[in-house]
Every structure is written in C-alpha cells, then in structure tokens.
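**Q** Can you look at this prediction? I've put the sequence above it.
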Amino acid sequence: MPTQIVVAAAVICGPTVLVAQRVRPPELAGRWELPGGKVAPGETEPDALARELVEELGLQRGDIAVGERLGADIALNEKTTLRAYRVRLLRGEPHPRDHQALRWVTAAELHDVDWVPADRGWLEDLAKAL
C-alpha cells in the first residue's frame, strides 16, 4: 500500500507563522499545528495544500502561494508521512473553519506553543524561516 502524504503549511507573513488549534481528535484537541491535510489520489502536494487552506482557513486559491519545502519529512506511522511547505499569504484574512482558533507566532514564541508532537520536528526550520 502506498504511503499517505499529509501536507502542512508554514503560512509565513512577515516575522510570524500561522498556527491552528486542533478541535479533534480528543488526544490532540487544544494543541497547535501547522494547517493542512491529506493529499488525495491524483493531486499534487501543492494543489492539496492550496485546497486544504481554502477549506480550513476560508481563503481563496489566489490568496496564497505555495513555495518550497520546509524541513524534513516526519513519519507519523508506517503508512503516513507529514511534509511541510512554505506558504506566502498574498491577501485575505485566515479564519478558523476547521480549528478552534488561529494565531500568528514569532520565532521567539515557537517554543512556548503547545504543539502537536509531530509538528515539533519543524521548530528549528520554522525559526530559521522567520
């Protein structure tokens, strides 16, 4: 069975990155993550990320520009790989459609965030990107 790719967006605006507070599952509710989701069959990773940001943040496809990869892949389990991309917010204001809350954090605040465990693997890369 092929590996399921889950893409995450490091939406960077100036010296801050957008983080989203999870609603579910119960063991991750209240913790923070980079927004994103699963890549559908036949979909490119940048297209999946753009679709997910439209669905989760209420943005339009023209509001964002998916850029290069950020950091290394993170294996969630033997079947699922998490992959992050830098994303520029060109216009629009993100709103939490699929999350409890959104917030912008600086490099200095990254380590104070209660991250979902998997996303902690990108903290150093995020700090460098900011």
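**A** Great, that's in hand.
**Q** drop to CA atoms for contacts and neighbour counts, all remaining ones
**A** OK.
**Q** Going along the chain, name the strands of the protein.
**A** Ranges of strands within the chain are 4-13, 16-21, 32-33, 36-38, 64-75, 80-89, 101-106, based on DSSP state E.
**Q** hey, which of those strands is tucked in deepest?
**A** Among the strands of the chain, ranked by average contacts under mean count of other CA atoms under 10 Å, first place goes to strand 32-33 (a mean of 25).
**Q** What is it packed up against?
**A** strand 16-21 (3 or more CA pairs under 8 Å, 6 or more residues apart in numbering; DSSP states H and E).
**Q** Between strand 101-106 and the strand it packs on, find me the angle.
**A** Angle of strand 16-21 versus strand 101-106, following axes from the mean of the first three to the mean of the last three CA atoms, to 10 degrees, is 150 degrees.
**Q** outside of strand 16-21, which residues touch it?
**A** 10-12, 29-35, 96, 99-107, 126, 130 (CA atoms under 8 Å, 6 or more residues apart in numbering).
**Q** From Thr80, how far out is the closest residue to Asp98 other than its chain neighbours?
**A** Leaving out its chain neighbours, the residue that sits closest to Asp98 by CA to CA, 6 or more residues apart in numbering is Glu56, at 5.1 Å. From Glu56 across to Thr80, the span is 20 Å (CA to CA, to the nearest Å).
**Q** then this one, side by side with the first:
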Amino acid sequence: MGERIVVVGAALWHEGRLLAARRSAPADLAGRWELPGGKVEPGERPDAALVRELREELGVDAEAGERVPGEWPLRAPYVMQVWTARLSSGSPAPRPLEDHDELRWLTPDRVWDVDWIEHDVPAVRDTLAHAAGRP
C-alpha cells in the first residue's frame, strides 16, 4: 500500500447544530459544502491538526472530541477522518477565512438542505448516526 495522507474533517457541533462550510475554491468545488478541516502535517496528531485547521480556516478556538468511526477515500492518496469538536468557551464565532465564503449551522433535520461535496456525504451521514447514538 502506498503513501496515505490523512485529511481531518471537523464535525463541529454547537447547541445541537453541525457547522457546514461552503467552498469558494478550487473552481470545481466552489459553491459546494463540506465539513471544515485539512491535511494532517507530518508528525502531527490528527486531533491537533483539527484544532489547528479550525483556527486557520474559521478563526475559532476548538477542542477535539472523539473520532467518528471509519474513514472515507478522497482523491488518492488522501483519506478523510472525521473528529467531533466543540468551540472552546470564550471562542469567537466562526467566520470563513480560507477557501470558504459562507458558513451555516445546520440542525440534524436540515443537514441535507445544502449541496455537500460527494466525498463528504458518507462522512456526514456517519457523523449524524454517531451523534444520534450519543447520550
């Protein structure tokens, strides 16, 4: 098996709502929605990458929770892992800084109202199932 590069996606929950981010770039993904996140750097733990990416992309202080079971293939050699996250107390509200032009907080019954990027669909579905199984 060749090299695998892990991309972390944030299932950022706040008051029972999941954050979705609309891509502004690259052109083939612009206008579609995704879980915010990004690449894990060499030697970096996935949960630390999640916290770093949320700070860079959304300007927030967040705490990583647990990993949602499974991983989802992206364009080779990338695979996505999703981690739950929550805003740290006192964190500013998220705002789109890099590669996004809009954010939406979606209640579980409205999650499918946005046009998710194809590779995020199974991750979002499993994230909702994982959240529903939590007390």
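**A** That came through, no problem. Note that this is a predicted model, so its numbers are computed, not measured.
**Q** if we can go back for a sec, and the residue nearest to Asp98 of structure 1, what is it in contact with?
**A** Applying CA under 8 Å, 6+ apart, the residues near Glu56 of structure 1 are Pro35, Gly36, His95, Pro96, Arg97, Asp98, His99.
**Q** So the second one versus Glu56 of structure 1, what's the distance?
**A** Translated: Gly36 of structure 1. 8 Å.
**Q** Counterpart of Asp113 of structure 2 over in structure 1?
**A** Alignment note (TM-score structural alignment): Asp113 of structure 2 maps to Asp112 of structure 1.
**Q** and if you look at Glu66 of structure 2?
**A** So Glu66 of structure 2 corresponds to Glu68, using TM-score structural alignment.
**Q** how near is that match to Ala129 of structure 1?
**A** 11 Å.
**Q** swap in Leu59 of structure 1?
**A** From Leu59 of structure 1 to Ala129 of structure 1 the distance is 22 Å (CA to CA).
**Q** Among the two, which residue is more densely surrounded?
**A** Leu59 (20 against 16; other CA atoms under 10 Å).
**Q** The more buried one and Ala84 of structure 1: what is the separation?
**A** For Leu59 of structure 1, the distance to Ala84 of structure 1 - CA to CA - is 19 Å.
**Q** swap in Ile64 of structure 1?
**A** Counting by CA to CA, the gap from Ile64 of structure 1 to Ala84 of structure 1 is 15 Å.
**Q** what's the answer for Asp119 of structure 1, then?
**A** Noted for Asp119 of structure 1: a distance of 9 Å to Ala84 of structure 1, by CA to CA.
**Q** now swap in Leu53 of structure 1 and tell me
**A** Distance from Leu53 of structure 1 to Ala84 of structure 1, by CA to CA: 13 Å.
**Q** if we can go back for a sec, looks like the match of Glu66 of structure 2 contacts Arg88 (just checking).
**A** No - applying CA atoms under 8 Å, one finds Glu68 of structure 1 not in contact with Arg88, separated by 10.5 Å.
**Q** Now for the nearest residue to Gly37 of structure 2 once chain neighbours are set aside: which residues touch it?
**A** Here the nearest residue to Gly37 of structure 2 in space, its sequence neighbours aside, is Gly9; by CA to CA, 6+ apart that works out to 4.5 Å. By CA under 8 Å, 6+ apart, the contact set of Gly9 of structure 2 is Leu35, Pro36, Gly37, Gly38, Leu50, Met80, Gln81, Val82, Trp83.
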